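Q: I need the structure of the sequence given here:
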Amino acid sequence: MDVVSDAISAVRTGRPSSNRLLVGGSWCTRLAPYEGAGFHVVLAGSCWLVPDRGGEALTLGAGDVVLLPHGAGHVLADSPGDTARAVPFEEMRRPAGDGGREVELLCGKYRLDRSRTHPLMAELPEVVHLPNRVGHHPELRSAVDLLAQELDERRPGACLALPSLLDLLLIYMVRAWMSEAETGSWPSVLNDPVTTAALRALHSDPAAPWTNDRLAAAAGVSRATLARRFTALVGRAPMAYLTWWRLTLAATRLRDTDASLATVAREAGYGSPYALSHAFSREFGVTPGKYRGAVREDAPA
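A: From the prediction side, this is the model:
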């Protein structure tokens, strides 16, 4: 696994959901804050997005993609004016063709477990706007085209194809942000060959008996060079990051599987369930068993 894949996998839960919105004329709808990530794809026409918590109103055109990685509340409308007229998204029933240009959007949500958010995901801005520009992010454009085609034709297998395409869309949106980001540390982290090599090694085999010397050898630098560059960019020393990531993996396995504590401990690089339980309790303030019970109890039916 690579860092981006792992960062997304650690927080993704359940299946993404989506709704197709077709409106025309004067319209305005509010999407409430959400404990996950929201997205919009403009399939036809144009509209405006107005964030709840300040920020500049965005004009969206056909082919534009917007990711709201922290589930921020916002308004979608035909104009950026009076947002007080907005009706809840769930109540939008306005038919198309009522005197104005039709607008078609794919609006959806990803369910996320924010208890162990990877710093790469945490530093995404409130709104990631990816305009449709010729030659920019061709894989993202292809995913949008495939989504539109699946929605139009509803061919056999669509019930599997659509969630898979939505998952692919999330990866491409994060990639696109990283390639264009002017702020944030993680685009710089993954552009540094030494830090990237060390992270790739840790994520490829987190259960290995890593030491600073062994990791430095994998990255092809001295121990001092690795410690300096890794800590400066990532914000944690290499072994501190490894401990955090192992416990994050353990939490994900406890949340998503019925694997025994011994299996989870072994996969996370701990010699015994007791060793994992001790480290897990120190990090989370709760034993692995109680953590598993709590997250299962809070999970949507």
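
Q: contacts, neighbours, all on C-alpha from now
A: Will do.

Q: report how many residues lie close to residue 169.
A: 22 (other C-alpha atoms under 10 Å).

Q: now swap in residue 160 and tell me
A: Other residues near residue 160 come to 9 when the count uses other C-alpha under 10 Å.

Q: so which helix or strand takes in it?
A: helix 158-180 (DSSP states H and E).

Q: mind checking how far that helix is from the chain centre?
A: Offset of helix 158-180 from its chain centre (C-alpha atoms, centre = their mean, to the nearest Å): 9 Å.

Q: in the stretch 1-150 of the chain, which spans are strands?
A: With DSSP state E, counting those that start in this stretch as the criterion, the stretch 1-150 of the chain has strands at 12-23, 28-31, 36-44, 47-51, 58-60, 65-68, 74-77, 87-88, 103-112, 128-130.

Q: one more, so I can put them side by side:
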Amino acid sequence: MIVYHRAMDPLTGLLDGPRARGAFLLRSVLDPPYALRIEDRAPLTVVALVSGTAWLVPDDAAPATLRPGDVAVLRGPDGYLVADDPATPPQVVIHPGQRCTTLRGEPLAESMALGVRTWGTGPGGSTVLLTGTYQLPGEVSRRLLTALPPLLVVPADEWRSPLVPLLAQEVSRDAPGQAAVLDRLLDLLLIGALRTWFGRADAAPGWYRAAGDPVVGPALRLLANDPAQGWTVAALAAEVGVSRAVLARRFTELVGEPPMAYLTGWRLTLAADLLREPDATLGAVARRVGYASPYALSTAFRRVRGISPSQHRIGGGSAGGGSARGGRAGVLG
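A: Coordinates of the predicted model:
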């Protein structure tokens, strides 16, 4: 059960969203020269380098090189290249559903399978990559996706996390409950990397920097911790101890949107998570996030997200399906 409590800060609310459900996880063992063209259309991908070197070359961002221990986060659905060198021509294409082929469309899963969740050019390859993919938009909040650039890299020396070696150790194990273990490790790796990245002064979005502002910070915490309250700008300003005009101007300037627009986005983010709870009703979710009726929530949800709450629930609930998620690398075919 998802519980939103009074100690929540805006970053916690944002990072509470990732919920891998039978995520696609793969250990790639490669010898140069190699180049993989990724066209899986996934909304979010996490790449961690265990050994060797690798380049990530997104379609819509500058390329970046990875060193051992570095973690990269790529926002989809646009494609990208993983290669030993940006100039290496692509040899392999990863399609939606993690189907792997040559450039001519010939399947490669069988010929490149190296064991449980392991795949590559040979067991002694000098480059070892871990890739975790959130397959469906319902697994990652829209608010998080819109806060991220197409590619971000967190170098190993910025956070010295034990999660990369732990995930490397666990990814090729075939034990009871292993899929659940890997899902949670992927979530932790993503959350840890993003928390480090958001902490950079040059990377933090406006609302993150605004959390330390003496006027906007308390307002953000009030909205985050009590979204069901019938907030107005005037009521929020009274709680913070400033005029309505001062709060509205300062909030919009630092956060990038007015207080009530921010509140709408936050309520719908919470609703999207709560709707994935198996016993949640639309009416109960509406009350918890501050909508007077299921109809009001449904209308706002459809207007902002483009789908109905029931469509979102069905999509989020299917993330654990499919044949590829927990088994051997051969399922890439």
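
Q: which helices and strands does the helix holding residue 160 of structure 1 pack with?
A: Packed against helix 158-180 of structure 1 by the contact rule (3 or more C-alpha pairs under 8 Å, 6 or more residues apart in numbering; DSSP states H and E) you find strand 12-23, strand 128-130, helix 138-153, helix 186-189.

Q: mind checking which of these is nearest residue 43 of structure 1?
A: Residue 43 of structure 1 sits nearest to helix 138-153 of all these, at 7.0 Å, using C-alpha to C-alpha.

Q: residue 8 of structure 2 versus the aligned partner of residue 170 of structure 1 in structure 2, what's the distance?
A: Using TM-score structural alignment as the criterion, residue 170 of structure 1 maps onto residue 190 of structure 2. Going from residue 190 of structure 2 to residue 8 of structure 2 by C-alpha to C-alpha, to the nearest Å gives 19 Å.

Q: neighbour count winner among those two?
A: residue 190 (22 against 16).

Q: so what's the more buried one up against?
A: 46, 73 (C-alpha atoms under 8 Å, 6 or more residues apart in numbering).

Q: tabulate the helices and strands packed on helix 158-180 of structure 1 in a markdown table, adding columns for distance to residue 61 of structure 1 and mean neighbour count.
A: Below are those laid out as a markdown table (distance: least, C-alpha to C-alpha, whole Å; neighbours: other C-alpha atoms under 10 Å):
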| stretch | distance to residue 61 of structure 1 | mean neighbour count |
| --- | --- | --- |
| strand 12-23 | 14 | 17 |
| strand 128-130 | 10 | 19 |
| helix 138-153 | 13 | 16 |
| helix 186-189 | 27 | 18 |
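
Q: relative to structure 2, what is the average displacement of the helix holding residue 160 of structure 1?
A: Comparison of helix 158-180 of structure 1 with structure 2 after fitting gives an average deviation of 1.8 Å (mean C-alpha distance after the TM-score superposition for structure 1).

Q: just give the number of residues close to the residue nearest to residue 186 of structure 2 when sequence neighbours are not counted.
A: In space, and not counting its chain neighbours, residue 186 of structure 2 is closest to residue 132: 6.6 Å by C-alpha to C-alpha, 6 or more residues apart in numbering. Residues near residue 132 of structure 2, counting by other C-alpha under 10 Å, number 25.

Q: residue 132 of structure 2 matches what in structure 1?
A: Under the alignment (TM-score structural alignment), residue 132 of structure 2 maps onto residue 108 of structure 1.

Q: pretty sure its match contacts residue 40?
A: Yes - Residue 108 of structure 1 is in contact with residue 40 according to C-alpha atoms under 8 Å; the separation is 6.5 Å.

Q: starting at the chain centroid, how far to stretch 52-60 of structure 1?
A: 20 Å.

Q: now do stretch 47-60 of structure 1
A: 20 Å.

Q: once you drop chain neighbours, what's closest to residue 249 of structure 2?
A: Using C-alpha to C-alpha, 6+ apart, the nearest residue to residue 249 of structure 2 is residue 258, at 8.0 Å.

Q: and what of residue 212 of structure 1?
A: residue 223 (6.3 Å).

Q: and that neighbour, what's its match in structure 2?
A: So, by TM-score structural alignment, residue 223 of structure 1 is matched to residue 244.

Q: what's near enough to touch the closest residue to residue 118 of structure 2 other than its chain neighbours?
A: For residue 118 of structure 2, ignoring the flanking residues on the chain, the nearest one in space by C-alpha to C-alpha, 6+ apart is residue 27 at 4.6 Å. Contact analysis of residue 27 of structure 2 by C-alpha under 8 Å, 6+ apart lists 117-119, 128-131, 168, 171-172.

Q: ok, back up a step: quick one: the match of residue 132 of structure 2 from residue 39 of structure 1, how far?
A: 5 Å.

Q: go on, residue 269 of structure 1?
A: Distance from residue 269 of structure 1 to residue 39 of structure 1, by C-alpha to C-alpha: 36 Å.

Q: residue 249 of structure 1 now?
A: Residue 249 of structure 1 is 26 Å from residue 39 of structure 1, by C-alpha to C-alpha.

Q: what do you get for residue 258 of structure 1?
A: Here the criterion is C-alpha to C-alpha. By it, residue 258 of structure 1 lies 31 Å from residue 39 of structure 1.

Q: who's more crowded, the two?
A: Neighbours were counted for residue 258 of structure 1 and for residue 39 using other C-alpha under 10 Å; residue 39 has more, 23 against 11.

Q: follow-up on the earlier one: what do we get in structure 1 for the residue nearest to residue 118 of structure 2?
A: That one, residue 27 of structure 2, aligns with residue 20 by TM-score structural alignment.
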